[in-house]
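Enquirer: sequence first, predicted model second:
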Amino acid sequence: MLLIEIVFKIAYYLLYFYMLCLIITGILSLVGANPSNPLVGFLNALTSPPCRFITRKFPKLIVRSQHGFYDLSPIVLILIVGCLMIIVQTVANHLGFYV
C-alpha cells in the first residue's frame, strides 16, 4: 500500500513541476529571455515538444496580433496538466491515499 501512495505522490508532483515549467516558460517568452541561457534551453527542451504537437493538431491556436503571433498551446497544455493532476488526486483519494 505504501508503494502505491508513493507512486501517486510522485506522479502528482511531477505534473505540478511540469505545470510550473510551462508557466515559467510562458513568462520568459513574454520577457524575451536569452535562448542561449542554459535554464531557458532546459525549459524549452522540456515544454516545446508537447506544445508543437498541440499546435500541429490545432493550428488555430496561433493567434495573430499587432505585435506578431501568439501561441496559445501552452495554455491548453496547462489546462490538460491541471486536469491530469485532479484525476491523479481524485483516484488517490478514492483509494484512501492522501496526495
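Expert: Done, it's in. Residues are numbered from 1 along each chain as shown.

Enquirer: okay, CA-based contacts and neighbour counts for the rest of this
Expert: Will do.

Enquirer: tally of neighbours for Ile4?
Expert: 12 (other Cα atoms under 10 Å).

Enquirer: hmm, Met85 is touching Tyr12, no?
Expert: Yes. Using Cα atoms under 8 Å, Met85 is in contact with Tyr12, at 5.8 Å.

Enquirer: which one's more surrounded, these two?
Expert: Tyr12 (22 against 19).

Enquirer: sec struct for that one, please.
Expert: helix (DSSP: H, G, I helix; E, B strand; the rest coil).

Enquirer: quick one: contacts for it?
Expert: Contact partners of Tyr12, counting by Cα atoms under 8 Å, 6 or more residues apart in numbering, are 85, 88-89, 99.

Enquirer: adding distance to Met1 and secondary structure, write the residues you listed out as a markdown table.
Expert: Formatted as a markdown table, the contacts of Tyr12 follow (distance: Cα to Cα, whole Å; DSSP: H, G, I helix; E, B strand; the rest coil):
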| residue | distance to Met1 | secondary structure |
| --- | --- | --- |
| Met85 | 20 | helix |
| Val88 | 16 | helix |
| Gln89 | 16 | helix |
| Val99 | 14 | coil |
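
Enquirer: adding another structure so you can compare the two:
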Amino acid sequence: MILIEILLKITYYLLYFYMLCLIITGILSLVGANPSNPLVGFLNALTSPPCRYVVRKFPKLIVRSQHGFYDLSPIVLILAVGCLMIIVQTIANHLGFFV
C-alpha cells in the first residue's frame, strides 16, 4: 500500500510541476522573453509539444489581435492538468491516503 501512496504522490507533484511550467511559459510568452535563455528553452521544450497538439486539434485557440497572435492552448492544458490533479487526489482520498 505504501508503494501506491508513493506513486500517487509522485504523480500529483509531477502534475503540479507541469502546471507551474505552463503558467510560467504563458507569462513569459506575454512578456516576450528571450528564447535563447536556457530556462526559457527548457520550459518551451517541456510545454510546446502538448500545446502544438492542442492547437492542431482546436485551431481556433490562436487568437489574432492588433499586437500579434495569442496562443490560448496553455490555458486549456492548465485546466486539463488541474482536472487530472483532482482525479489523482480523489483516488488517493478514496484509498485513505493524503496527497
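Expert: Noted; the coordinates are in hand. All of these numbers come straight from a predicted model, not from anything done at the bench.

Enquirer: overall similarity of the pair, as a TM-score.
Expert: Superposed pair, TM-score by TM-score structural alignment, normalised by the length of the first structure: 0.98. Supporting alignment: 99 aligned residues with a Cα RMSD of 0.5 Å.

Enquirer: can you pull out the helices in the second structure?
Expert: Assigned by DSSP state H, the helices in the second structure fall at 2-31, 38-57, 73-94.

Enquirer: apart from its chain neighbours, what residue comes closest to the residue nearest the centre of the first structure?
Expert: By Cα atoms, centre = their mean, the mean C-alpha position of the first structure lies nearest to Met19, the distance being 3.8 Å. Once flanking residues are discounted, Met19 of the first structure sits nearest to Ile78: 6.0 Å by Cα to Cα, 6 or more residues apart in numbering.

Enquirer: now do the contacts for that neighbour.
Expert: Counting by Cα under 8 Å, 6+ apart, Ile78 of the first structure has contacts 19, 22-23.

Enquirer: can you add distance to Asp71 of the first structure and give the contacts of Tyr12 of the first structure back as CSV?
Expert: Formatted as CSV, those follow (distance: Cα to Cα, whole Å):
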residue, distance to Asp71 of the first structure
Met85, 23
Val88, 28
Gln89, 29
Val99, 33
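
Enquirer: among the residues you listed, which one sits closest to Leu3 of the first structure?
Expert: Nearest to Leu3 of the first structure out of these is Val99 (Cα to Cα; 12.9 Å).

Enquirer: that closest one touches Val91, doesn't it?
Expert: No. Between Val99 of the first structure and Val91 there is no contact under Cα under 8 Å: 9.8 Å.

Enquirer: which of these two has more neighbours?
Expert: Val99 (17 against 13).

Enquirer: for that one, give me its contacts.
Expert: So Val99 of the first structure contacts 5, 8-9, 12, 89, 92-93 (Cα under 8 Å, 6+ apart).

Enquirer: ok, and the closest non-adjacent residue to Val63 of the first structure?
Expert: Tyr70 (5.1 Å).

Enquirer: hang on, isn't that neighbour packed against Lys60?
Expert: No. Applying Cα under 8 Å, one finds Tyr70 of the first structure not in contact with Lys60, separated by 10.7 Å.

Enquirer: and Leu84 of the first structure, how far from Thr90 of the first structure?
Expert: The gap separating Leu84 of the first structure from Thr90 of the first structure is 10 Å, by Cα to Cα, to the nearest Å.

Enquirer: noted, bye for now.
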